[in-house]
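Peer 1: Here is my input; please provide its structure:
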Amino acid sequence: MNVIISASELADALAGENPPTLLDVRWQLGAARAAGEPPFDGRAEYAAGHLPGALFVDLERELAAAPGEGGRHPLPDLAQFGAAMRRAGVSSGRPVVVYDGGQGWAAARAWWLLRWTGHPDVRVLDGGLPAWRGPLTTEVRAPAEGDFEPRPAASGLLDADAAAALARSGVLLDARAEERYRGEVEPIDPVGGHIPGAVCAPTTQNVGPDGRFLPAERLRARFEDLGVTEGSDVGVYCGSGVSGAHEVLALAVAGIPAALYVGSWSEWSSDPRRPVAVGPDPQ
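Peer 2: Next up is the predicted model:
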């Protein structure tokens, strides 16, 4: 099943017999949350114009718990997450399409959470809102209450110990920028570097200049170059489990299943007992 949808395909789906539920997950990465300042609020962008019928979902409050020992964007309370999804009209028998402002990271976080908790049909608008050529609206309609009940999968989620083990036994991809992986720059977390054994794989290299994913065959070739072979156990982490979800989505486009370490570097680096590697090499 496809995990992304083009703008033209979405327009056709919205005109069909079972149109998808639309979730607007506009969000912006920044250090403001770590500095104790108010987080970016995508509601203003949503209010200024969104896809007709779309409901806004707040990444910071509905797709993550408060920052703490589990990292800057730990898993949300699943009961609260389920309630938020039902308020947005999400039902198990109706497809869902999520989009953001174009970067794709926030939409991928929503995609990953919904898929990991059991929704059978979730896709991300490839290229996000900038790819949409249809009308926008400022009207907000309250949807009918959905029936989605989160049922977490037994696989697909890594904790710190599992991520460390996977770096030794499989392929653990670090989705952050190369300079953060090498430990040369760390704008948010207390320590720079990477999990020993992890492979540098910036998720920004999975998309073209227009923000859309590279073709599946090119993504497969990229991940093969990074050491992912048929049957590999693959995991991904990033700074706080958001851009890493985008890399998991890219892997899914390529037909490669992967698990996400949600706590990611923000959790790993908060414990001084955990080892840290620096430089361009995994070890």
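Peer 1: Every contact and neighbour count from this point should use C-alpha atoms.
Peer 2: Will do.
Peer 1: Distance of G263 relative to V25?
Peer 2: Between G263 and V25 the computed distance is 20 Å (Cα to Cα, to the nearest Å).
Peer 1: From what I see, T138 and E45 are in contact.
Peer 2: No. If you go by Cα atoms under 8 Å, T138 and E45 don't touch, sitting 10.0 Å apart.
Peer 1: Let me see the ranges of the helices in the stretch 1-150 of the chain.
Peer 2: All helices of the stretch 1-150 of the chain, identified by DSSP state H, counting those that start in this stretch, fall at 7-14, 43-48, 59-62, 78-87, 105-116.
Peer 1: Also this sequence, please, to line up against the first:
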Amino acid sequence: MSVPDDLLVEVTGLAAELASVEPPVVLDVRWRLVGPSGRTDYLAGHLPGAVFVDLDAELSGPPGPGGRHPLPDPEALQRVLRAAGVRTGRPVVVYDGGDGTAAARAWWTVRWAGHRQVRVLEGGFGAWAGTGLPVSTEPPAVTPGDVTVRPGGMPVLDARAAAEVAAEGVLVDVRAAARYRGETEPVDPVAGHIPGAVNVPATEYVGPDGRFPAADSLRARFAEVGVRPGIRVGAYCGSGVTAAQAVLALHRAGRSDAALYVGSWSHWITDPERPVAVGTDPGPSGP
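Peer 2: Alright, predicted model coming up:
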């Protein structure tokens, strides 16, 4: 399998690109599951020229029946991306605080919107600041972009399709093992997993600093749970954020067809008729 070379960028490479005549658009998407908005961190210091985009309010739709982080309205997303300076044909780089989850969801969302030239900064803001590269507190001067949002640039699963992938292919649940087993559920009102899903916690395919192992290592780990050529593969988590990082890891492993169940567990459990499995066994699966 070929490995895409346009998924990630190191701080030294980005620094050189930012000093060029045509630098990429840089989006700061720092985010917390709970607590204050990442905008607080952005105002305290960000990459020079970076524009803050809120994952909760701008890269996702309102929480509700579609889950905690459903797809954004295309027209609203287009306004956000244009305001951030995203232009057709101009590369975009996204970064977060360092663990890579919010940046991966931003990467996925911008690609879903039809803009292919988007990469994640490895190590995020922590890696940038840690190397002594300049940090700014000044608001950037942004030239409005002209990007047109065309949904469908990345494969998406709804609940029925997620059940089908669990039954016929490999649906990867990337939450912590205790949540998968149904022993604890700190966020959502129901514990357990989608029947047929296999558990590969995020800690097994990405480091705490948001850096991925080599493509061969990723390919081998996912192969252990049945991810092989010709087999449908998808990923889900609690609300579709951490699972977007799994999709990025699968892309790095050569599976650019990996699909995201955007609503994830927070959507699955909105219908009491949908089955829930507990324990270490994936459980019987079916649409």
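Peer 1: Give me whichever of the helices of the stretch 1-150 of structure 1 is most buried.
Peer 2: Most buried of the helices of the stretch 1-150 of structure 1 by mean neighbour count (mean count of other Cα atoms under 10 Å) is helix 105-116; its value is a mean of 26.
Peer 1: That one maps to which residues in structure 2?
Peer 2: The alignment of helix 105-116 of structure 1 onto structure 2 (TM-score structural alignment) covers residues 101-112.
Peer 1: All the strands of structure 1, residue numbers only.
Peer 2: 4-5, 21-24, 55-56, 96-99, 122-125, 157-158, 171-174, 199-200, 234-237, 259-261 (DSSP state E).
Peer 1: Following superposition onto structure 2, what is the mean distance for the second one?
Peer 2: Taking mean Cα distance after the TM-score superposition for structure 1, the mean distance separating strand 21-24 of structure 1 from the aligned residues in structure 2 is 0.2 Å.
Peer 1: Mind putting the strands of structure 1 into a markdown table with distance to G208 of structure 1?
Peer 2: Listed next are the strands of structure 1 as a markdown table, based on distance: least, Cα to Cα, whole Å:
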| stretch | distance to G208 of structure 1 |
| --- | --- |
| strand 4-5 | 15 |
| strand 21-24 | 22 |
| strand 55-56 | 26 |
| strand 96-99 | 17 |
| strand 122-125 | 15 |
| strand 157-158 | 28 |
| strand 171-174 | 19 |
| strand 199-200 | 19 |
| strand 234-237 | 20 |
| strand 259-261 | 23 |
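Peer 1: would you turn these into JSON lines with distance to G211 of structure 1 and mean neighbour count?
Peer 2: Putting these into JSON lines (distance: least, Cα to Cα, whole Å; neighbours: other Cα atoms under 10 Å) gives the following:
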{"stretch": "strand 4-5", "distance to G211 of structure 1": "13", "mean neighbour count": "22"}
{"stretch": "strand 21-24", "distance to G211 of structure 1": "17", "mean neighbour count": "26"}
{"stretch": "strand 55-56", "distance to G211 of structure 1": "21", "mean neighbour count": "22"}
{"stretch": "strand 96-99", "distance to G211 of structure 1": "12", "mean neighbour count": "26"}
{"stretch": "strand 122-125", "distance to G211 of structure 1": "11", "mean neighbour count": "26"}
{"stretch": "strand 157-158", "distance to G211 of structure 1": "26", "mean neighbour count": "18"}
{"stretch": "strand 171-174", "distance to G211 of structure 1": "19", "mean neighbour count": "29"}
{"stretch": "strand 199-200", "distance to G211 of structure 1": "20", "mean neighbour count": "22"}
{"stretch": "strand 234-237", "distance to G211 of structure 1": "20", "mean neighbour count": "28"}
{"stretch": "strand 259-261", "distance to G211 of structure 1": "22", "mean neighbour count": "25"}
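Peer 1: Let me know which of those strands is the nearest to P280 of structure 1.
Peer 2: Shortest distance between P280 of structure 1 and the strands of structure 1, using Cα to Cα, is found for strand 199-200: 7.8 Å.
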